[in-house]
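Colleague: Turn this into a structure:
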Amino acid sequence: MAPQRTPDSHRRSERSRRAIYDAALALVGEVGYGRTTIEGIAARAGVGKQTIYRWWPSKAAVLMEAFLDMAARQAAEAAGDGDAHGFPDTGDLAADLKTVLRATVDELNDPASQAPTRALTAEAVMDPALAAQFVERLLEPQMRLYVTRLRAAQEAGELRADVDPRTAVELLVAPLTHRWLLRTLPLTHAYADAVVDHALRGMSARP
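Modeller: The predicted model follows:
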């Protein structure tokens, strides 16, 4: 008789967690944040709702973690080498910023993530607690990467010393978000490149 193989509980847990992430993102994209429920997520993922409550305290916690996981996977794919936490520093600030903003355009235009991203963005406008989580866990870590790169450019003499890096980040990112939210004009790589060119024209160190 062949020996029985011990079930891999870690692998089973990861499969369940991935199914819950996928279910949560799909539901919030289809029916909105308000109508998404723990029961609905559990049913779609094929798990008991007690499994979800064992890992997360609330619907908001499930969706936030699913959203962060999605963002990390997209960033890893865009990076090409699997490093989702770096920021390119080739010595050419304009090229580095264009690389990152083009990847942002691709993420915002991705059909798989666009609906849940819009749903969570809309809910965050109405829910200060969710907005605080969104900023703390997703936006601020990304903004710090920009700030670090811009400070390095200041030290290298590429940017004026009086430029505030945190404000500069908003000059680069906000136009993309604005165009994506309104959907009145296409969000393209060419637009991202133009944003970088215009921003750097005002921030670059003068000879």
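
Colleague: CA atoms for contacts and neighbours, from now on please.
Modeller: Fine.

Colleague: so where does the residue sitting nearest the centre point of the chain fall, helix or strand?
Modeller: Ranked by distance to the mean C-alpha position of the chain (CA atoms, centre = their mean), the top residue is Ala71 at 3.9 Å. Using DSSP states H and E, the element containing Ala71 is helix 59-79.

Colleague: One more, please, to line up against the first structure:
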Amino acid sequence: MSETRSPDSKRRSERSRRAILDAALELVGELGYPRLTIEAIAGRAGVGKQTIYRWWPSKAAVLLDAFIALGEEAAAGEHEIPNTGDLEADLKFVLRATVDELNSPEYELPARALAAEGVINAELGAEFVAKLLEPQLQLYVKRLLAAQDAGQVAEHIDPRVALELIVAPLAHRWLLRTLPLTHEYADTVVEYALRGLSPR
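Modeller: I've put the predicted structure just below:
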């Protein structure tokens, strides 16, 4: 007599969750954030609205989790800034990759939506920083500390402040959209920053 197995609820829930996150990313690209709705996400994902509200309180929360998942997939296995012994080359490599990411429509549209929402929604903004930005910034801290140990960065430099000299110009130019964000610009930012960080 064959054994009847009940459906795996965990697997079904994960499929639904993945479909919801994918739908949120697709729709924010197609509709823009202001026109994105829970109803639209549910329809695209093939789930009921209550399924979404059971896991997330708002469309912003759905999009944040979708964006975090997107970042994790893009960085699969890459959880360190390279340390080849050449700090300038390593930082240029990472900033060029960051430029490519910021210029990618897949990344740019949800990132801009979350950045804007985070300005008016303090709770979401704090979550965005804690879950996504700060872990990435700590990779710079670790690499700069290694450079200090190697004598490539002055001992008195605070790595948490120093990294802002490197990453903030890119974020500023990306947010304003007044000038192009290029590999050449990223290289220049690294060169200028390291002049100030290097031991005298």
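
Colleague: heading toward the C-terminus, what's the first helix or strand past the helix holding Ala71 of the first structure?
Modeller: helix 93-109.

Colleague: With the second structure overlaid, how far apart is whatever helix or strand comes next after that following helix on average?
Modeller: Where DSSP H and E defines the elements, the next helix or strand beyond helix 93-109 of the first structure is helix 111-126. Its matched residues in the second structure lie on average 1.3 Å from helix 111-126 of the first structure after superposition (mean CA distance after the TM-score superposition for the first structure).

Colleague: what's next to helix 111-126 of the first structure, contact-wise?
Modeller: 25-26, 28-30, 32-34, 67, 70, 107-108, 130-131, 134, 181 (CA atoms under 8 Å, 6 or more residues apart in numbering).

Colleague: Onto which residues of the second structure does it map?
Modeller: Taking TM-score structural alignment as the measure, the second structure aligns residues 105-120 with helix 111-126 of the first structure.

Colleague: Would you mind listing the buried residues in that stretch?
Modeller: Glu106, Tyr107, Leu109, Pro110, Ala111, Ala113, Leu114, Ala115, Glu117, Gly118 (16 or more other CA atoms under 10 Å).

Colleague: any idea which of those residues is closest to Ile157 of the second structure?
Modeller: Nearest to Ile157 of the second structure among those, counting by CA to CA, is Ala115 at 29.0 Å.

Colleague: Distance check, that closest one against Ala24 of the second structure.
Modeller: Taking CA to CA, to the nearest Å as the measure, Ala115 of the second structure falls 16 Å from Ala24 of the second structure.

Colleague: remind me, longest helix of the second structure?
Modeller: Assignment by DSSP state H gives helix 9-31 as the longest helix of the second structure.

Colleague: Show me what counts as buried in that one.
Modeller: Applying 16+ other CA under 10 Å to helix 9-31 of the second structure flags 16-17, 19-29 as buried.

Colleague: Near Asp193 of the first structure, how many other residues are there?
Modeller: Using other CA atoms under 10 Å, Asp193 of the first structure is surrounded by 18 other residues.
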